[in-house]
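K.L.:
Below: sequence and its predicted model.
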Amino acid sequence: MVRPAGQGDDARPPGPTQRAASAVGRGAPAAAVDLSALIADREQWLGSHPRDDGAWSVLGSAYLEQARRSADPAWFPKAEKALKRSLELRPAEKGNHDAMTGMGALANARGDFGTGKRWGELVRAQAPQRWTAYPVLVDAYTGLGDYKAAQQAMERLVELRPGLAAFMRASQVYRDRGWREDAALSMEHAAGAAKTPAEKAYVMYRLGELAWERGEAAAALRQFEAALRADPGRADALGGRARALAGLGRSGEAVRDYRMALGRGSAPRLALELGELLESLGRDDEAKEAYAVLQAAASRGSVRAAEDQVVLGLFEADHGDPADAVRRLTAEWSRHKSMQVADALGWALHRAGDDEGALEYAKKATEPGLRSADFAYHRGIVEQALGDGASARRHLEEALRTNPVFSPVRAPLAKQALAAVGEPPPGGPENLRPPTPWVAPELPEPVRKPTPTPKPKPGAARPGAEPKPSPSPSGSPSASAAAKP
């Protein structure tokens, strides 16, 4: 049955405000223009309706998405203020699930995964069937290093609401487990579920990241360029294209894209990658300018997200004060025991001279399953410093096999370290080779038991006895027997 059209029906496509509101409600990316329209619309509405808790919740989520797009933490206080105002008007006890979910997502974006976990579990306890709590829980558990709980939350999300948010989290969980094919397939499902250009651009960016981690620089470049065609304002896709161009040897274009991406937002990871690329090209003065962006962020204390703390720790370990990197990353490890923090802390300890402690954290980073060339390289260098040549060779080979161009600085160093370790000696490992040539041992002759003689059956002839002549029909010996001489 088809209901006749009513006076209130509107067949026009949704406008920018409706598109952005739908995206932030589903935890999906939104276009910059749509976000700006939504923020202006909600601010104007709240000017005349200040007690609308739902509008405050939507405004807080829009501020948070703006912070993600621009990589500008200045939006975080605005998002927190709007979400808290929504909770004041309608407390959590009365089921203000949208604001509670927004607070959890905000905590995760700030790197406070413990708080994000508490908000997500509170929403799940009040409304177990509400699917919006589970993306918050997946991100929080992943940041805390509880990958088993993250997988369980992801499976529940896929069961409740298969779609863009669920497939993106599934890809994230599979990547952390080292299941590359599953991660790529889930992200392709997310691409099929994406509706707006902004959503498609984000999915293409994530597919490019997965291709880059597999060492497929050309495939990664195609995905990043597709993301930029769908949404030219994505700074992270522009930075990904720069990374792929550097891996393909197109350094000039890579430097251009890095600078353009940093002009749209001060992302610490991109600043570090640009500095290392310039350093590998011998442009040390320009590299120092890129590093100065990181140093300024550290001095201002504006780096709060866990990912940025890891980047800053790696920068200090390689280009600054390793002891300061150890202090910074040890504090981060006390809050978030993820693989990324473990890898960075292990590398900082190695640079500070504590190789035994470094190996402990390098194992925590590599053993959960994530296939990372940087993780394998760091562990291989630590094992080389400890004199474990066999393990160092295995992990250095793994790093170059995973992604031969994972870094313009570290990839050549990995090749040099692998050449210094050398090839394994012929004949197998030393603990498996016998000290003297192998000689067959003298074994005693087996004792052979005599074969028993079978007993004759009744009526059968005994061995060696002549057979009795068969009687003739007349009862006399047969003619043949009589014919014998």
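P.N.:
Looks like it arrived, so ask away.

K.L.:
Only C-alpha atoms from now on, for both contacts and neighbour counts.
P.N.:
OK.

K.L.:
List the contacts of residue 39.
P.N.:
Residue 39 makes contact with 59, 62, 63 under the criterion CA atoms under 8 Å, 6 or more residues apart in numbering.

K.L.:
how about the helix or strand where it lies: buried residues?
P.N.:
Under the criterion of DSSP states H and E, residue 39 resides in helix 32-48. Using 16 or more other CA atoms under 10 Å as the test for burial, helix 32-48 gives 32, 34, 35, 36, 37, 38, 39, 42, 43.

K.L.:
how about CSV for those, with distance to residue 286 added?
P.N.:
Output for the buried residues of helix 32-48, formatted as CSV (distance: CA to CA, whole Å):
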residue, distance to residue 286
32, 31
34, 36
35, 35
36, 35
37, 38
38, 40
39, 38
42, 43
43, 42
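
K.L.:
which among these gets closest to residue 428?
P.N.:
residue 32 (59.5 Å; CA to CA).

K.L.:
so how far is residue 364 from residue 386?
P.N.:
Separation of residue 386 from residue 364 (CA to CA, to the nearest Å) stands at 17 Å.

K.L.:
Specify which residue of those two has the higher count of neighbours.
P.N.:
Neighbour totals were compared for residue 386 and residue 364, and residue 364 leads with 18 against 13 (other CA atoms under 10 Å).

K.L.:
List the contacts of that one.
P.N.:
339, 342, 343.

K.L.:
From the rest of the structure, what touches the helix or strand containing residue 340?
P.N.:
Counting by DSSP H and E, the element that carries residue 340 is helix 339-351. By CA under 8 Å, 6+ apart, the surrounding residues in contact with helix 339-351 are 145, 307, 310, 313-314, 317-318, 322-323, 325-326, 329-330, 332-333, 355, 357-362, 364-366, 368, 375, 378, 382.

K.L.:
So which of those residues are in helices?
P.N.:
307, 310, 313-314, 317-318, 322-323, 325-326, 329-330, 332-333, 355, 357-362, 364-366, 375, 378, 382 (DSSP state H).

K.L.:
Buried among the residues you listed? Make that a ChimeraX selection.
P.N.:
To isolate the buried members of the ones in helices among the contacts of helix 339-351 in ChimeraX, using 16+ other CA under 10 Å:
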select :307,310,313,314,317,322,323,325,326,329,330,332,333,355,358,359,361,362,364,365,366,375,378,382
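
K.L.:
can you put the contacts of residue 39 in CSV and add neighbour count?
P.N.:
Converted to CSV, the contacts of residue 39 look like this (neighbours: other CA atoms under 10 Å):
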residue, neighbour count
59, 28
62, 29
63, 26
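
K.L.:
Make CSV out of those and add secondary structure.
P.N.:
Below are the contacts of residue 39 laid out as CSV (DSSP: H, G, I helix; E, B strand; the rest coil):
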residue, secondary structure
59, helix
62, helix
63, helix
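
K.L.:
any idea which of those is closest to residue 135?
P.N.:
Taking CA to CA as the measure, residue 135 lies nearest residue 62 of the contacts of residue 39, at 16.8 Å.

K.L.:
Put this next to the previous one:
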Amino acid sequence: MEIQERQPVLTGLQPQEPSGPRRSHLAKRLLIGVVAGSVVLGGVLVLLPSTPRAAAPRPAAGPPGRANTAVTAGVPVAVADLVAVIGDREAHLRAHPRDGQAWAVLGNAYAEQARRTGMPAYYPKAEKALRASLRSRPEKNQAAMDGLTALANARGDFLAAKEWGETAVEQSPKRWTTYALLIDTYTGLGDYKAARRTLEKLQELHKGPRVLARASRVYWNLGWREDAAATISDAAAGAATPAERAAYLQQAGELAWERGDVKESLSYYKAALASDPDEHGSLAGQGRALAALGRMSEAMRSYQTALARQPAPRYALELGELYEKLGLTGAARVQYDLLRDRVRQDEAGGVDDELVLGLFEADHGDPQAAVRRLRAEWEAQPGIPVADALGWALHRAGDDKEALKFAKKAMDREHGGGVRSALYAYHRGQIERELDLVGPARRHLAEALQINPHFSPLFAPSAQEALTAMGEPSEEGPPDPSEETEEPAAPERATTPALRRPA
């Protein structure tokens, strides 16, 4: 049976509307509910048979057992194995509805199912199951707390993830899996120093492919591109399952793409799909690389397949822009309508799509609406991608002076950690060009094309056209006035010792 056709076995786990995508006080509210214990499992067990508490037998060998082990460790799981472990745990919970461990496994599996299949309705189901686990086992329930941290990360609610993850670390400081999740959390919040500090702690506690994959992301954000590439290759080589290997190969493909190594990125994406055909991110990545190589028909088919299997807003935006590049404006509008519809579905599942929606509105919709959305996102979660997107939205809305402040923030080594992004450089260069800062504009537009000459089917050609229009650089001029522009304020961060490069 296809996973999209699967109906919930447990009546009490029907998806429910969340209070909204922002859950900054979620952890505190749930912990109070756990301690109070006034509502037994919050209605999740309604209509389930009442039975005495029993020890949870582990899932049977084979797919359920493999998936249980992987889900518990936070490792990518094959879709077929997810279906197996979900069915196994649902059946177990009908007989043992107060088994907190089983609820935690089920909640984590639901969250992974939502991530792998792009079905946001499973996120509320995951939250209900994880709440049930905490109410059944309110003390030292690290599996449930890790699950809630991962769930909040997947939804893009990094404030809630921070609350859950830091609470889990306080209770069990030697549990390595929580530190891996917190690296993603701190990166989402733009706290790169905390991410580096957390990686150091993680490396003290554990070794293995999952740690290497997190380390690769941190190294990339520090600007250590070769180290990042080598580390993710090591992670893929050490992966225990095809699904895990595919996830790391996809990450390797993303890094190669960001470096401008189009053919290498395509090789990684193909290898990921050979390892796990359900790695939909690699289908979209393959489309991106094929378009850069001029293989447009293949690129469109790859994107269309990715969207049919997982209609992510980012994929719809990329395919829409590819259609625009090819002059297919009607087809582009269809993708943009799909993007809006998908964002609404994600919002119902508690997912924060403000970043991709803001970029879409800035370039293809209402720039003023983009500014409002992204300014609110910056106030809540001041990450580097948000700074870049907000700066670009301000530019598109006509406020280039403020736009430059955020564009600088996105490329600032102290706060951004050394990220080299062609898109960020392009955005900054175009803002500077509008402000008649010709030298800096030329430098950043050239940098964008140097990093990745194919970074966007629409904007890479625009960067080249702008450079041509500006002509050759003149003799040495006055200092760059953009360097004196005041940067937007961001929360104060604790100082962190420098992370050592890998040997």
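P.N.:
All right, it came through fine. This structure is a prediction, so every number in the text was calculated from the model and none was measured.

K.L.:
Where in the first structure does stretch 331-340 of the second structure fall?
P.N.:
Stretch 331-340 of the second structure corresponds to residues 286-295 in the first structure, going by TM-score structural alignment.

K.L.:
buried residues in the matching stretch?
P.N.:
287, 290, 291, 293, 294, 295.

K.L.:
what's the burial count for the alignment partner in the second structure of residue 105 of the first structure?
P.N.:
Using TM-score structural alignment, the partner of residue 105 of the first structure in the second structure is residue 150. Number of residues near residue 150 of the second structure (other CA under 10 Å) recorded here: 27.

K.L.:
And for residue 213 of the first structure?
P.N.:
21.

K.L.:
The second structure: which residue goes with that one?
P.N.:
In the second structure, the residue paired with residue 213 of the first structure according to TM-score structural alignment is residue 258.

K.L.:
Assign a three-state SS to its match, would you?
P.N.:
Once three-state DSSP is applied, residue 258 of the second structure turns out helix.

K.L.:
wait, what's in contact with it?
P.N.:
Neighbour list for residue 258 of the second structure: 421, 422, 451, 452, 455 [criterion: CA under 8 Å, 6+ apart].

K.L.:
Touching, the third one and residue 421? I think so.
P.N.:
Yes - counting by CA atoms under 8 Å, residue 421 is a contact partner of residue 451 of the second structure at 7.1 Å.

K.L.:
Show me what residue 95 of the second structure aligns to in the first structure.
P.N.:
Under the alignment (TM-score structural alignment), residue 95 of the second structure pairs with residue 48 in the first structure.

K.L.:
typed the wrong thing, it's residue 243 of the second structure
P.N.:
Per TM-score structural alignment, residue 243 of the second structure is aligned with residue 198.

K.L.:
what does residue 194 of the second structure give?
P.N.:
In the first structure, residue 194 of the second structure lands on residue 149 (TM-score structural alignment).

K.L.:
could you say which helix or strand contains its match?
P.N.:
Using DSSP H and E, residue 149 of the first structure falls in helix 147-160.

K.L.:
Give me the angle between that helix and helix 339-351.
P.N.:
With axes from the mean of the first three to the mean of the last three CA atoms, to 10 degrees defining the directions, helix 147-160 of the first structure sits at 160 degrees from helix 339-351.

K.L.:
Tell me the helices and strands packed up against helix 147-160 of the first structure.
P.N.:
The helices and strands touching helix 147-160 of the first structure, judged by 3 or more CA pairs under 8 Å, 6 or more residues apart in numbering; DSSP states H and E, are helix 133-144, helix 164-177.

K.L.:
right, and residue 369 of the second structure touches residue 361 too?
P.N.:
Yes - counting by CA under 8 Å, residue 369 of the second structure does reach residue 361; the two are 7.0 Å apart.

K.L.:
Between those two, which is the more surrounded one?
P.N.:
For residue 369 of the second structure versus residue 361, neighbours defined as other CA under 10 Å are more numerous around residue 361 (20 against 16).

K.L.:
on that earlier part again, closest one to residue 28 of the first structure out of the contacts of residue 39 of the first structure, please.
P.N.:
residue 62 (11.0 Å).

K.L.:
Which residue in the second structure aligns with the closest one?
P.N.:
Match for residue 62 of the first structure (TM-score structural alignment): residue 109.

K.L.:
check contacts around its match.
P.N.:
Contacts of residue 109 of the second structure (CA under 8 Å, 6+ apart): 71, 82, 85, 86, 126.

K.L.:
Helix or strand: which one has the most centrally placed residue in the second structure?
P.N.:
Central residue of the second structure (CA atoms, centre = their mean): residue 154, 6.5 Å from the mean position. If you go by DSSP H and E, residue 154 of the second structure is part of helix 142-155.

K.L.:
How about residue 98 of the first structure: what's its closest non-neighbour residue?
P.N.:
residue 57 (6.4 Å; CA to CA, 6 or more residues apart in numbering).

K.L.:
Let me fix that, I meant to ask about residue 252 of the second structure.
P.N.:
Closest residue to residue 252 of the second structure apart from its sequence neighbours, by CA to CA, 6+ apart: residue 232 at 6.0 Å.

K.L.:
how close does that neighbour get to residue 254 of the second structure?
P.N.:
Between residue 232 of the second structure and residue 254 of the second structure the distance is 11 Å, computed by CA to CA.

K.L.:
ditto for residue 115 of the second structure
P.N.:
Taken as CA to CA, the span from residue 115 of the second structure to residue 254 of the second structure is 18 Å.

K.L.:
Show me which of these two is the more surrounded one.
P.N.:
residue 254 (23 against 18).

K.L.:
for that one, what are its contacts?
P.N.:
Contacts of residue 254 of the second structure by CA under 8 Å, 6+ apart are 265, 285.

K.L.:
Apply 10 Å and report the result again.
P.N.:
Neighbour list for residue 254 of the second structure: 229, 248, 260-262, 264-266, 268-269, 281-282, 285 [criterion: CA atoms under 10 Å, 6 or more residues apart in numbering].

K.L.:
ditto for residue 111 of the second structure
P.N.:
71, 119-127, 129-130, 147-148, 150-152, 154-155 are the contacts of residue 111 of the second structure under CA under 10 Å, 6+ apart.

K.L.:
go again using 8 Å as the cut-off
P.N.:
122, 123, 126, 151.

K.L.:
do residue 118 of the second structure as well
P.N.:
Contacts for residue 118 of the second structure were tallied using CA under 8 Å, 6+ apart; they are 309, 310, 311, 312.

K.L.:
The first structure: which residue goes with the last one?
P.N.:
Across the two structures, residue 312 of the second structure finds its equivalent in residue 267 of the first structure, going by TM-score structural alignment.

K.L.:
Just to check, residue 315 of the second structure is in contact with residue 285?
P.N.:
No - under the criterion of CA under 8 Å, residue 315 of the second structure is not in contact with residue 285, lying 9.1 Å apart.
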